[in-house]
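> All I have is the shape, not the residue letters:
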């Protein structure tokens, strides 16, 4: 009699623990990524007075550098929500751009959030290339008999 009560309580406990695990797996998770400088530290970047090496000491290493059109540093931060197997949703994104002049001094500082962002539509076309279209079997058996036996 006690064994059947004990086994029933273990089964009930197992069901409760299993249900708790299933419910907790469906809760959303948040992740914060990047480097968002403190507004007080951004106020220290006076255009024309602060050099790039000082910016690195004040704000830290930038997330990205510009490759064209002058020297700019980007500090990018975002907060993302993950929910089970669904695509992640970006809740907040902030980009701070620090532009330098040719002498290396700060020219201006601009802060943008996800309200100023734009979605970029990528083109799905492909560029044709010269050559042959090789089938699957040609890829597998194409080299048979092409080995140099002299070596």
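Okay, I see it. Nothing here was measured: the structure is a model prediction, and the numbers come from that model.
> From now on I want contacts and neighbour counts done on CA atoms only, so please keep to that.
Will do.
> ranges for the strands of this structure?
Using DSSP state E, the strands of the chain run over 28-34, 64-65, 71-83, 89-100, 106-113.
> how about those in JSON lines, adding distance to residue 5 and mean neighbour count?
Converted to JSON lines, these look like this (distance: least, Cα to Cα, whole Å; neighbours: other Cα atoms under 10 Å):
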{"stretch": "strand 28-34", "distance to residue 5": "37", "mean neighbour count": "12"}
{"stretch": "strand 64-65", "distance to residue 5": "64", "mean neighbour count": "13"}
{"stretch": "strand 71-83", "distance to residue 5": "39", "mean neighbour count": "18"}
{"stretch": "strand 89-100", "distance to residue 5": "47", "mean neighbour count": "18"}
{"stretch": "strand 106-113", "distance to residue 5": "60", "mean neighbour count": "16"}
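> what about versus this one:
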């Protein structure tokens, strides 16, 4: 009686191509799901930012310690802002903020530090625009209403106006 050999899975050449294709697709999909990290703005050094003290530091010492600010207030030169944001992004999605720190340093009239404020993501608001249009109050007009809407609404030149010029009181 002959001894039976154990069955070994040996895929046919078309099955091998399908397995190889499925493996490559899986690698592409898994590679596309990687997270991208981003950092924008000022790189925060907690030791240096904690060292800024109201009443002790001035504008010059702040710039020597932290460098030039991310931006200065639009309304006066008495406020410096240092902005730092860290974002994460999956494959082709939009980046979303993970952490944020805004360091605002206010100066008095003499240029001395008056106050130091810190805020984070709690003040960031998320807005969801509706497609390519901004919703407004008023009439909903079509393209042709915009083009031809004034026909007949305005009188012809020289007609329909008051006779004799100025009619004011």
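Thanks, I have the structure now. Keep in mind it's a predicted model, so treat the numbers as computed, not measured.
> ok, longest helix in the second structure?
Counting residues, the longest helix found in the second structure (DSSP state H) is helix 13-32.
> Now do the contacts for the residue nearest in space to the middle of the first structure.
With distances taken as Cα atoms, centre = their mean, residue 33 lies nearest the centre of the first structure, 7.7 Å away. Residues near residue 33 of the first structure by Cα atoms under 8 Å, 6 or more residues apart in numbering: 77-79.
> Identify the residue of the second structure aligned to it.
Under the alignment (TM-score structural alignment), residue 33 of the first structure maps onto residue 40 of the second structure.
> Please apply the same query to residue 22 of the first structure.
Residue pairing (TM-score structural alignment): residue 22 of the first structure is matched to residue 29 of the second structure.
> about what we covered before: for residue 100 of the first structure, see how far away the residue nearest to the centre of the first structure is.
Noted for residue 33 of the first structure: a distance of 25 Å to residue 100 of the first structure, by Cα to Cα, to the nearest Å.
> Compute the number of surrounding residues for residue 48 of the first structure.
The local packing of residue 48 of the first structure (other Cα atoms under 10 Å) involves 14 other residues.
> What residues does the alignment partner in the second structure of it make contact with?
Alignment note: residue 48 of the first structure maps to residue 55 in the second structure; criterion TM-score structural alignment. When contacts are counted by Cα under 8 Å, 6+ apart, residue 55 of the second structure touches 112-114.
> how does it look with 6 Å?
residue 113 (Cα atoms under 6 Å, 6 or more residues apart in numbering).
> same thing with residue 63 of the first structure?
74-75.
> The first structure: which residue goes with residue 125 of the second structure?
So, by TM-score structural alignment, residue 125 of the second structure is matched to residue 119.
> next one: residue 85 of the second structure
Alignment note: residue 85 of the second structure maps to residue 78 in the first structure; criterion TM-score structural alignment.
> if I read this right, its match contacts residue 91, doesn't it?
No: using Cα atoms under 6 Å, residue 78 of the first structure is not in contact with residue 91, being 7.5 Å away.
> mind checking how far residue 74 of the first structure is from residue 126 of the first structure?
Spatial separation of residue 74 of the first structure from residue 126 of the first structure under the definition Cα to Cα is 31 Å.
> With residue 107 of the first structure instead?
For residue 107 of the first structure, the distance to residue 126 of the first structure equals 40 Å [Cα to Cα].
> And residue 135 of the first structure, by the same measure?
Residue 135 of the first structure sits 19 Å away from residue 126 of the first structure, going by Cα to Cα.
> How about residue 57 of the first structure?
With distances taken as Cα to Cα, residue 57 of the first structure is found 45 Å from residue 126 of the first structure.
> if we can go back for a sec, from the neighbour counts alone, determine which of residue 135 and residue 126 of the first structure ranks first.
residue 135 (9 against 6).
> And stretch 97-115 of the second structure, how far out from the chain middle?
Relative to its chain's centre, stretch 97-115 of the second structure lies at 22 Å (Cα atoms, centre = their mean, to the nearest Å).
> so where in the first structure does that stretch end up aligned?
Using TM-score structural alignment, stretch 97-115 of the second structure lines up with residues 90-108 of the first structure.
> who's in contact with the matching stretch?
By Cα under 6 Å, 6+ apart, the list of residues contacting stretch 90-108 of the first structure reads 47-48, 50-52, 71-80, 109-114.
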